[in-house]
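S.K.: let's see this in three dimensions:
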Amino acid sequence: MDTAEMQAIADTLMRVVTPDMTPKQLIKAVKAQHPKVSKKDVVRAAFFSIIANAEGEHGKVKNLQAFAIAERTADEAA
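M.R.: Alright, predicted model coming up:
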């Protein structure tokens, strides 16, 4: 995944994430706009988005952080 693609997915994450969204719902919402993206790339873009938006959107960043950590932990356990 190149930087432009990661930025596009990160932008999508920031638009669609809500406090009550489950990881499955978040991945589904991103895949609706980026059909070929993998779950792993969504998690990477979430971490990218956390770093890029740390100063601003605190609520959304917190939700993305919880998602990214949970999904990364689930992948490592598998």
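S.K.: going forward, measure contacts between C-alpha atoms and count neighbours the same way
M.R.: Will do.
S.K.: now the most centrally placed residue in the chain: which helix or strand?
M.R.: Closest residue to the average C-alpha location of the chain: A46 at 3.1 Å, with Cα atoms, centre = their mean. A46 belongs to helix 39-52 when assigned by DSSP states H and E.
S.K.: now the other sequence, so there's something to compare against:
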Amino acid sequence: MDASELQAIGDTLMRLVTPGMTPKDLVKAMRKEHPGASKKDIARAALHAIIANADQEPGKSRNLQAFALAERTQQSE
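M.R.: Here you go, the predicted structure:
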């Protein structure tokens, strides 16, 4: 995945994530807008979006952090 794809997925994540949204629901919503994105791509983009947006949107960044951690932990099991 190149930097522009990472940015596009991250922007979509910031737009779609809501408090209480489960990782499964977020992946489902993301796949509608980015059908070629893998869970790993989405998790990477979430980490990128956290870093890029932590100061402007701390609530969304926390939600994305929970998602990214859940996906990374799930993949390593």
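S.K.: hmm, back to that, and the helix holding A46 of structure 1, what's buried?
M.R.: Within helix 39-52 of structure 1, the residues scored as buried using 16 or more other Cα atoms under 10 Å are 39, 41-50.
S.K.: returning to that earlier point: which ones are touching the residue nearest to the centre of structure 1?
M.R.: Contacts for A46 of structure 1 (Cα atoms under 8 Å, 6 or more residues apart in numbering) come out as 10, 13, 64-65, 67-68.
S.K.: by neighbour count, which of those residues wins?
M.R.: L64 (27 neighbours; other Cα atoms under 10 Å).
S.K.: could you measure it against H58 of structure 1, distance?
M.R.: From L64 of structure 1 across to H58 of structure 1, the span is 10 Å (Cα to Cα, to the nearest Å).
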